[in-house]
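# A structural model of the following input is requested.
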Amino acid sequence: MKLKEICSYLDSAIPLSIQENYDNSGLQTGDPETEIDSALLSLDATVEVIEEAAGSGCGLVITHHPVIFHPLKSLTGRTKAEQIIAMAIRHNIAVYSSHTSLDARSGGVSIKLAEKAGLENIRVLKPLENSLVKLITFVPSDHAGKVREAIFKAGAGVIGNYDMCSYNVEGYGTFRGNEMTNPFAGRKGEMHMEPETRIETIMPSYISGKVVAALIEAHPYEE
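Okay, here's the model as predicted:
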């Protein structure tokens, strides 16, 4: 799997958009086109962690804390961050970090710590501002109800005191699958026109990974 595919998946599950302004989560170093066969997980990316990854043949290190918090002006090894990044580059090891985005995510670090502590009635004390994002999907009309139910259950479609909010438009979608496909409707190699429903709704960005996962699970299409 290419590094860019892993980064895309991580961003969908743990959105970078919800990290704090001071944070620098995301890809720290690495060529997005690189093929990754294995990864090492760590709280921090240290010199020892990079050495372990190199010795284990891991092309990617995924950490909680970012190596780079502030812009680097050189890679001379003057600071720990410079040493770590230089070593990662030398061994062709990519580093990806999910810090405050993982803290804030629904089901993330903060929630898990609260659950481990035995807390009850857990709720967000300070909701993220301007965190709403729009979700748009197209689904065969006879499966629209199932998909709506799934994304609403995952937390999408809440506006104030109302939930299950969405906008729906009927239409027709067209597609043609190649020989590698197994289409839900129609036949591979032939263009197919399917009655579809366009579903639009909103959700807080910090639950987007959960909602998209629910959407994919309920949606009948391959892609």
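# drop to CA atoms for contacts and neighbour counts, all remaining ones
Will do.
# my read: residue 206 touches residue 104, true?
Yes - at 6.8 Å, residue 206 and residue 104 qualify as touching, with contact defined as C-alpha atoms under 8 Å.
# which one of those two has more residues nearby?
residue 206 (29 against 22; other C-alpha atoms under 10 Å).
# what sits against that one?
14, 15, 18, 101, 104, 105, 106, 131 (C-alpha atoms under 8 Å, 6 or more residues apart in numbering).
# separate out the buried members of these.
14, 15, 18, 101, 104, 105, 106 (16 or more other C-alpha atoms under 10 Å).
# which one is the fourth one nearest to, not counting chain neighbours?
Of all residues beyond its chain neighbours, the one nearest residue 101 is residue 19 (4.2 Å), with distances taken as C-alpha to C-alpha, 6 or more residues apart in numbering.
# and the gap between the one you found and residue 97?
Residue 19 sits at a distance of 11 Å from residue 97 (criterion: C-alpha to C-alpha, to the nearest Å).
# more neighbours: which of those two?
residue 97 (28 against 22).
# so residue 88: helix, strand or coil?
helix (DSSP: H, G, I helix; E, B strand; the rest coil).
# here is a second sequence; please produce its structure as well for comparison:
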Amino acid sequence: MIVKEVTGILEELAPLGLAEDFDNVGLLVGDDHQKVTGILVTLDTLENVVEEAIAQNCNLIVSFHPIIFNGLKKLTGKTYVERVVIKAIQNHIAIYSMHTALDNVMQGVNAEICRVLDIMEPKILIPQKNTIKKLTTYVPLEAADDLKNALFEAGAGTIGNYSNCSFSAEGTGSYKANENAHPTKGRIGQTHFEKEMQLNITFKSHVEKKVMSALFKHHPYEEVAYEVLTLENTDQDIGMGMIGHLEKPMKEVDFLLKVKERMHAHGIRHSALREKPIEKVAVLGGSGAFAIKAAKASGADIFITADVKYHQFFEAEGTMVIADIGHYETEQFTKNLLVDYLTKKIPNFAIRLSGSKTNPIKYL
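This next block holds a predicted model:
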């Protein structure tokens, strides 16, 4: 396999179009046509991880965090980022990052936290906006089914657990071709009337390129009349964080101790306990303080995240417990998720779980 084929499989799980605007995801270093000798999966790409890849004959590193985030103006080896990039290039190692693309999918980072903590029936905490679009086009009746099937094949028409969703209405279209046109039907210089179908179909924004390609390829007209609108509707399967419930309510201290054990946390910083049972749990891997308001609004008894600042703990306001268990700790199982996924997709390929320790925070 080549790098592009492997990353294509990863994008089936976490399309890059779902990543946040501030992020830097995708192939950051390397040639996407390079033949892959092995894949090393890691949370962070540090120098010791690149050395591990070299030792294990892996020339593709799949990393959760992007090693290049704010851009590089120099490659002199003076920073750890520059040294990683130089070492990777010198050894023909490609680096691919997923980050918030994987944060924003149902089977991503937060789903793994829920799995580890036995949180049941998790749902997206903050659905991502502007992820649903609607295509309206007009097609001759006899060509309508072929066009619909092509659009479905491209990924349009999926709503929740349903596929091949569309709405059609018959009517009469008109047009007059000028001398430079090559009309499929009708004659140049004459107004033509055609029985047409108005086709309405929704699609997720990250498949727009495929949907539009299918539209132009399979529509019979020389000039395709169409509209694409971004909808206010939210996709409940795309977004940040998750919220679910425990099978049975637990005492606050007992649940926090469970979290500490299961997530291998060295300590938990938390707001004041409420002396009430924990049943509804919200989670957000990584720096999640921005979601405190959403967690409160969802009725969570506790919100598990990382990188909470001093004053942000006050925002709990006695309505829930805010628990900061550490950035690395919330995301550490992501690489296991990716190894399992890739192993199922390409079982006869060398896929390694990095054994390098990349947590930059140490505890006494």
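# what's the overlap in contacts for residue 206 and residue 104 of structure 1?
Going by C-alpha under 8 Å, 6+ apart, residues that sit against residue 206 of structure 1 and also against residue 104 are residue 18.
# show me where structure 1 has its strands.
26-29, 39-42, 60-63, 94-97, 132-140, 167-175, 192-204 (DSSP state E).
# list the buried residues of the third one.
Spelled out, it's strand 60-63 of structure 1. In strand 60-63 of structure 1, counting by 16+ other C-alpha under 10 Å, buried: 60, 61, 62, 63.
# what residues in structure 2 pair up with that strand?
Taking TM-score structural alignment as the measure, structure 2 aligns residues 60-63 with strand 60-63 of structure 1.
# superposed on structure 1, where does that stretch end up, distance-wise?
Following superposition, stretch 60-63 of structure 2 is found to deviate from structure 1 by 0.6 Å on average (mean C-alpha distance after the TM-score superposition for structure 1).
# neighbouring contacts of that stretch?
Contacts for stretch 60-63 of structure 2 (C-alpha under 8 Å, 6+ apart): 3, 36-45, 50, 53, 93-99, 335.
# on that earlier part again, joint contacts of residue 19 and residue 97 of structure 1?
In contact with both residue 19 of structure 1 and residue 97: residue 25, using C-alpha under 8 Å, 6+ apart.
# give me the nearest residue to the spatially most central residue of structure 1, chain neighbours excluded.
By C-alpha atoms, centre = their mean, structure 1 has its centre lying nearest to residue 12, at 1.9 Å. In space, and not counting its chain neighbours, residue 12 of structure 1 is closest to residue 209: 4.9 Å by C-alpha to C-alpha, 6+ apart.
# wait, that neighbour sits on residue 15?
Yes - judged on C-alpha under 8 Å, residue 209 of structure 1 makes contact with residue 15 at a distance of 7.1 Å.
# could you find the counterpart of residue 123 of structure 1 in structure 2?
Taking TM-score structural alignment, residue 123 of structure 1 has residue 123 as its aligned residue in structure 2.
# now the helices for structure 2?
3-13, 47-55, 80-90, 99-103, 109-116, 144-153, 208-218, 252-262, 292-297, 327-331, 334-345 (DSSP state H).
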